[in-house]
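Participant: Build me a model from this:
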Amino acid sequence: MSACEPGESVGAFLCQAGQMLRAAAIESPRLEARLLLGHAMGATPEQLLRDSRAAVPPEAVARFRAGLAARLAHVPMAHILGRQGFWTLDLAVSPASLIPRPDSESLVEAALEAFPDVAAPLHILDLGTGTGCLLLAVLSERPRAFGIGLDRAPAAAALAAANAAANGLAGRSAFLAGDWATALDGRFDLVLSNPPYIESAAIPGLMPEVARYEPALALDGGADGLAAYRALAQALPGLLAPGGVAVLELGQGQRQTVEGLALAAGLAPLSCRRDLGGVERALVLAKKPVGGPAIAD
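Facilitator: Got it, this is the predicted structure:
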């Protein structure tokens, strides 16, 4: 890599890296250049702006080059930084789990709306917990709640446990590795899940940051993208406590089909919250009263 040589200024590094990232079809190349250089130097964006004429410290050059090379290869920025913000939390990330995304915050909003009492002593289950982002976000807003996160990948469960400890929530959470609902016998006020919902054949066509670097186990929803929802529909009636609700993340255009699976399993669709992009993202379900109709928005 001939650009970004020792002795060059912060501004020169940012300019050269931005051009290289733009050529690699990276969105927001200037922003990402600042993130990479700030990470390498241990500096904030404000410090980079203030010190734009200062030379990049020699010890930061190699770190920056390595990060830039990774990003040019479409390694996700969160993997390079090792962190991702979600809700009000700072979470460690790794290739063992999906990177938390803003779209999934709609599930947190739906869950908090379903249980508006801040002091409610909720029992929560998060199926396919990944980084623990959904469960930990709800726990951070409901201080008397306790939650269990379950993931089929032991490395993901360990990552979520570390995130709970780092955010002061280890005392109100537990994380287990197992095959979703079959590993548990209990009733929960709230069940959260961001299941795999991408059609198998569509995964190679996803953006390279996802297709190459995020775990297939957390993406692949089977031939029609609905395999996990079928399993969830069968498991949820036995997992929900009286008055309990489930909040499931949906892929674009999946609401009607998933609601049909839920109804057939004895669940009532209550509402569906859209994400910031307008996609119907967070489906809220409850047990259907015997002889009663489903209630949907």
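
Participant: contacts and neighbour counts: CA atoms only from here.
Facilitator: Noted.

Participant: got the buried residues for the lengthiest strand in the chain?
Facilitator: Counting by DSSP state E, the longest strand found in the chain is strand 240-249. Of all the residues in strand 240-249, those buried under the rule 16 or more other Cα atoms under 10 Å are Leu240, Ala241, Gly244, Val245, Ala246, Val247, Leu248, Glu249.

Participant: and of those residues, the nearest to Tyr213?
Facilitator: Glu249 (21.0 Å; Cα to Cα).

Participant: hang on, isn't that closest one packed against Leu285?
Facilitator: No - at 11.3 Å, Glu249 and Leu285 do not qualify as touching, with contact defined as Cα atoms under 8 Å.

Participant: before we go on, could you also do this sequence so I can check it against the first one:
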Amino acid sequence: MSDAAALLRACALPQLEARILLMHVLGWRRTELITRDREALSPDAIARFEALAARRSDGEPIAQLVGKREFFGLEFDVTPDVLIPRPESELLVELALEAIADASSPRVLDLGTGTGAIAISIAHARPEARVWAVDRSRAALDVARGNASRLLDPNRAGGPPSFVESDWTANIDPSLRFEVIVSNPPYIAGDDPHLDQGDLRFEPRGALTDDADGLSAIRRIIESAPFLLANNGALWIEHGYDQAQAVRALLKARGFTDVRSMRDLAGIERCSGGLFTA
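Facilitator: Reported below is the predicted structural model:
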């Protein structure tokens, strides 16, 4: 039999990735890889680790292999039906929380919720917020519901999030008004070669690209959002590294004010938004 130390040495993957996979297989914490590294492993555990390592070598994302991804301090379940939460999207949560900082019982709408990472992170940070999470994918909504059930206090003041199967705002009650609307829509252009590279090959295409110019979903959101925003409500949209100017122009043309773009930790203009006066 092999031990953890020998198995990691023999693995061709980057050591961080190998450790994540081995911890997942063994159910060990990081410290146990140190304190139990000479402990003999079962043939079954070795086989499962090697199978996962082979899948990772073929490009399958770590988050899908272990079924988890950390986001905004919470651990979300991930499946191939949803976009893997990424650190840069935490900016969208921060902007939403800033927009509702002075509101009591604020109403928040997340369009294209996927895992529910953005909506649930907002709901977790603001227990009294009432949150709606929208996705056109029933499978994605199932994942988001599971994450909400596991991560949110069932007795939170704002109640459980409302999950709505909808093509953007089509099935949202038109009488509702939201203090902030957020969205991480598909914004990669359909002919972008990155869609056939790396982790993106394994994620749902419809969550990544509009199969057009990368702006069609953003146009729809900007067009419809004012009908659902409270007076002086905010809209924030995540977009591609080179789309900020185009998104600002769309927001201004629709009548948004205080239009601006915010940079992520890498210094990239990652989110753009503004306020709408009803």
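
Participant: For the two chains, what TM-score is obtained?
Facilitator: The TM-score (TM-score structural alignment, normalised by the length of structure 2) is 0.93; 272 aligned residues with a Cα RMSD of 1.6 Å.

Participant: re earlier: got the buried residues of strand 240-249 of structure 1 as TSV, with distance to Pro95 of structure 1 columns?
Facilitator: As requested, those are arranged in TSV below (distance: Cα to Cα, whole Å):
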residue	distance to Pro95 of structure 1
Leu240	31
Ala241	34
Gly244	33
Val245	30
Ala246	27
Val247	25
Leu248	23
Glu249	21
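
Participant: and the two most separated of those residues?
Facilitator: Looking at the buried residues of strand 240-249 of structure 1 by Cα to Cα, the two members farthest from one another are Ala241 and Glu249, with 20.2 Å of separation.

Participant: how near is the residue nearest the centre of structure 1 to Leu31 of structure 1?
Facilitator: Nearest residue to the geometric centre of structure 1 (Cα atoms, centre = their mean): Pro100, 2.2 Å. In this structure, Pro100 of structure 1 and Leu31 of structure 1 are separated by 19 Å, where distance is defined by Cα to Cα, to the nearest Å.

Participant: burial of Leu215 of structure 2, as a residue count?
Facilitator: Applying other Cα atoms under 10 Å, we find 23 other residues in the vicinity of Leu215 of structure 2.

Participant: before we move on, what about Gly85 of structure 1?
Facilitator: Per other Cα under 10 Å, the neighbour tally for Gly85 of structure 1 reads 16.

Participant: Please apply the same query to Gly171 of structure 1.
Facilitator: A total of 10 residues lie near Gly171 of structure 1 under the criterion other Cα under 10 Å.

Participant: Assumed it was part of a strand.
Facilitator: No - using DSSP: H, G, I helix; E, B strand; the rest coil, the assignment for Gly171 of structure 1 is helix, not a strand.

Participant: Please, where are all the strands along the stretch 1-150 of structure 1?
Facilitator: If you assign secondary structure with DSSP state E, counting those that start in this stretch, the strands in the stretch 1-150 of structure 1 sit at 83-86, 89-92, 123-127, 146-151.

Participant: Turn those into TSV, including distance to Gly278 of structure 1.
Facilitator: As requested, the strands of the stretch 1-150 of structure 1 are arranged in TSV below (distance: least, Cα to Cα, whole Å):
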stretch	distance to Gly278 of structure 1
strand 83-86	19
strand 89-92	24
strand 123-127	24
strand 146-151	28
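
Participant: Relative to Gly168 of structure 1, which of these is closest?
Facilitator: Between the strands of the stretch 1-150 of structure 1, strand 89-92 lies closest to Gly168 of structure 1; by Cα to Cα that is 10.4 Å.

Participant: packing partners for that closest one?
Facilitator: The contact analysis (3 or more Cα pairs under 8 Å, 6 or more residues apart in numbering; DSSP states H and E) places strand 89-92 of structure 1 against strand 83-86, helix 154-166.

Participant: out of these, which comes closest to Glu199 of structure 1?
Facilitator: Across those, the minimum distance to Glu199 of structure 1, taken as Cα to Cα, is reached by helix 154-166, at 22.1 Å.

Participant: Return the set of buried residues in that closest one.
Facilitator: Pro154, Ala155, Ala156, Ala157, Ala158, Leu159, Ala160, Ala161, Ala162, Asn163, Ala164.
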